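[1] Predicted structure and sequence below. I'll ask about it afterward.
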Amino acid sequence: MQIRVGEIDLHVQRLSPEGPAPIVVLIHGMLYDSLASYYFTLGPAFAAAGLDVIMYDLRGHGRSTRPATGYRLEQHVDDLAGLLTALEVAQPVHLVGNSYGGSIAFGLAAAHPSLVASITAIEAEPPVQSWTQRLGDGLARAKPWLAQEETIELIREARGGHTARLSRGAAKLLQLTTIAEDVLVSRTIEEGLADLKCPVLALYGDESVLMEQVDFLKANLASCRVVVLPDQGHSVLIERTGEVSALVLDWVREQSLVEAE
């Protein structure tokens, strides 16, 4: 279904059980991603376990509206807050964010703490200044690189047709919007990171470039549990779906029991 939020329409899939249940919002990553990555991994399993599951395409992605501008992190945060209002969600939700989706989850918890029961950050980092520069640099490199047809053909040969199609879509998003530029001027939560009170579960692959986040999160968050998956890079959600599903289900159930006390 399409839900109007501000000036855009967000494509939403909701898998709801009968009766009250913990609400889990699944937030996908940037450029290559859409709610489909959750629909074919965690979403159905969470729904079968009795959770109320909300999946949506970020602005510019999947079947959501693609405006030419408006891709700062805080605009994604406002989209999510507006979506929860439009869906008449009346209880704090459990956010599960993969990669950039995890940064949005941290952003929502900082801006609207009453909306968030817990965060699961999968291969993600909070939006502090170092995140802004690192992501901005990566997008700046990707923009001209993915625009070359030779690059798409190399990806097709190495990773197959599906990845090549995703790469072509990512290139189009980079060329037709200001997403790469907007990241650099996104509002960060540097000063408010230590004030985040919601519990955080952080999942990383031990071969990921984001392993540096482990000590950073432990040092800067009041309540953070970190799980490191061995022999794993950045594609934790796709390559270790079963383990991730079990970890997050146990986490949400645990946090829901704490809420009920």
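    It's in. Numbering: from 1, shown residues only.
[2] from here on, contacts and neighbour counts on C-alpha atoms
    Fine.
[3] Reduced to three states, what does R4 come out as?
    strand (DSSP: H, G, I helix; E, B strand; the rest coil).
[4] could you pull out the helices for the protein?
    For the chain, the helices defined by DSSP state H occupy 36-39, 42-48, 73-86, 100-111, 129-146, 149-159, 161-176, 179-183, 213-220, 236-239, 241-260.
[5] try it against this one:
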Amino acid sequence: MPANRDRVHAAIARPGFIATNEGVELFYRDWQPEGAAGNGKTIVFVPSYSLPGDMWAYQMLPLARQGFRCIAYDRRGHGRSSDPGGGYDYDTLADDLAGVIEALDLSDITLVGYSMGGAEAVRYLTRHGSARVARLALIASTLPMLAKTPDNPDGIDRAYADAFQHDLMTDYPQWLADNARPFAGPDASQAMIDWIREMALRTSHQALFACNETVNRGDFRDELRDIDVPTLIVQGDADVSNPLELTSQRTARLIPNARLVVYEGAPHGIFLSDAARLTTDIAAFASAFVG
């Protein structure tokens, strides 16, 4: 894959923050095993649309205790990162991810992307190459293409995006209240749902709108064929946000070295509904030998 590292000039600006070459500060967490407990494996987590890196807590904590170095960051406009007012296209977001990887000088990583974050991870690989990435895990991703078009007739009609954007500009808290339970699943506690909603409510409205447009325009059908690292794809068959037949099943057919694992009955918020199983699957995948 072509490398474009000349595009990225990032450095640690202060504890917990990486500054990109355009002055955007990205907050990150770097949870390392204590003492000699580490196994030498590093996992980098890319978060969901609307959520910061905190969403990965129930994977990162047990994985760090198992010996993995776990790193998660907040996308621009999300969480504690800068709200720069722009740069929400996939190329710039992939460059932000490259900045995190470069500033921390990471290599041989397992790159894990959830929902929109899966598309950012793929764009990182096709834009910056796989020299630093050993494996890719795509969790309930938006790939390869969500929008309905003449050459993607089974996609999601534009009316759904328009309805969400209307709610975003008029009563986003109510939209979250209406959709949080289908997202998290029937067994999630109300406290857990409240936690997710509170994180989403702290995200920049401009970032929410712009990222939604980016997801709606995304088309990775050709790009996925260029992925040259082993890939794990995980999704629930009760995902109402990114239907399995439209996303992960098609993605698995396009990536040359991909394995699809379907969780029966799992919703879109699989990192909550099936947290322990997902953690186990990520650990096994990150530990696998790559020849």
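    On my side now, so go ahead. Here the structure is a predicted model, which means the values were calculated and not measured.
[6] And the TM-score between them?
    Scored by TM-score structural alignment, normalised by the length of structure 1, the superposition of the two chains gives a TM-score of 0.83; 251 aligned residues with a Cα RMSD of 2.9 Å.
[7] Export the helices of structure 1 to TSV and append columns for distance to I119 of structure 1 and mean neighbour count.
    Below are the helices of structure 1 laid out as TSV (distance: least, Cα to Cα, whole Å; neighbours: other Cα atoms under 10 Å):
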stretch	distance to I119 of structure 1	mean neighbour count
helix 36-39	16	18
helix 42-48	15	18
helix 73-86	14	18
helix 100-111	7	25
helix 129-146	18	15
helix 149-159	31	14
helix 161-176	27	17
helix 179-183	22	20
helix 213-220	13	15
helix 236-239	15	17
helix 241-260	9	15
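[8] Ok, which of those comes nearest L201 of structure 1?
    Each of the helices of structure 1 was scored for nearness to L201 of structure 1 using Cα to Cα, and the closest is helix 241-260 (7.6 Å).
[9] Can you pull out the residues in contact with the closest one?
    Among residues not part of helix 241-260 of structure 1, those counted as contacts by Cα atoms under 8 Å, 6 or more residues apart in numbering are P22, T41, L42, A45, F46, H94, A117, S118, T120, L201, V236, L237.
[10] center of structure 1 - which residue?
    Averaging the C-alpha coordinates of structure 1 gives a centre point, and the residue nearest to it by Cα atoms, centre = their mean is G101 (1.4 Å).
[11] quick one on the thing from earlier: okay if I get the helices of structure 1 as TSV plus distance to H28 of structure 1?
    Listed next are these as TSV, based on distance: least, Cα to Cα, whole Å:
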stretch	distance to H28 of structure 1
helix 36-39	7
helix 42-48	11
helix 73-86	12
helix 100-111	5
helix 129-146	16
helix 149-159	21
helix 161-176	14
helix 179-183	16
helix 213-220	19
helix 236-239	10
helix 241-260	14
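[12] quick one, which of those helices is nearest to S16 of structure 1?
    Within these, the stretch nearest S16 of structure 1 is helix 42-48; the backing value is 6.8 Å (Cα to Cα).
[13] Which neighbouring elements make contact with the closest one?
    strand 8-15, strand 52-56, helix 241-260 (3 or more Cα pairs under 8 Å, 6 or more residues apart in numbering; DSSP states H and E).
[14] out of those, nearest to V185 of structure 1?
    Distances from V185 of structure 1 to each of those were compared by Cα to Cα, and the smallest falls on strand 8-15, at 21.0 Å.
[15] Compute the inter-axis angle for that closest one and strand 52-56.
    Orientation of strand 8-15 of structure 1 against strand 52-56 (axes from the mean of the first three to the mean of the last three Cα atoms, to 10 degrees) gives an angle of 150 degrees.
[16] Give the buried residues for strand 8-15 of structure 1.
    Going by neighbour count (16 or more other Cα atoms under 10 Å), the buried part of strand 8-15 of structure 1 is I8, D9, L10, H11, V12, Q13, R14, L15.
[17] Give the aligned equivalent of the second one in structure 2.
    Just to be clear, that refers to D9 of structure 1. In structure 2, the residue equivalent to D9 of structure 1 is E25, according to TM-score structural alignment.
[18] Return the distance of that match relative to Y49 of structure 2.
    Going from E25 of structure 2 to Y49 of structure 2 by Cα to Cα, to the nearest Å gives 18 Å.
[19] got it, and Y263 of structure 2?
    In this structure, Y263 of structure 2 and Y49 of structure 2 are separated by 21 Å, where distance is defined by Cα to Cα.
[20] now swap in S248 of structure 2 and tell me
    17 Å.
[21] Over to L254 of structure 2?
    If you measure L254 of structure 2 against Y49 of structure 2 using Cα to Cα, the figure is 23 Å.
[22] same check, this time on G99 of structure 2
    Distance, G99 of structure 2 to Y49 of structure 2, by Cα to Cα: 19 Å.
[23] next one: D226 of structure 2
    24 Å.
[24] Show me which of these two is the more surrounded one.
    Relative neighbour count places Y49 above the other of D226 of structure 2 and Y49, with 19 against 15, counting by other Cα atoms under 10 Å.
[25] Next one: the nearest residue to that one once chain neighbours are set aside from L63 of structure 2, what distance?
    Once its chain neighbours are removed from consideration, Y49 of structure 2 has its nearest residue in M116; the separation is 5.5 Å (Cα to Cα, 6 or more residues apart in numbering). Separation of M116 of structure 2 from L63 of structure 2 (Cα to Cα): 22 Å.
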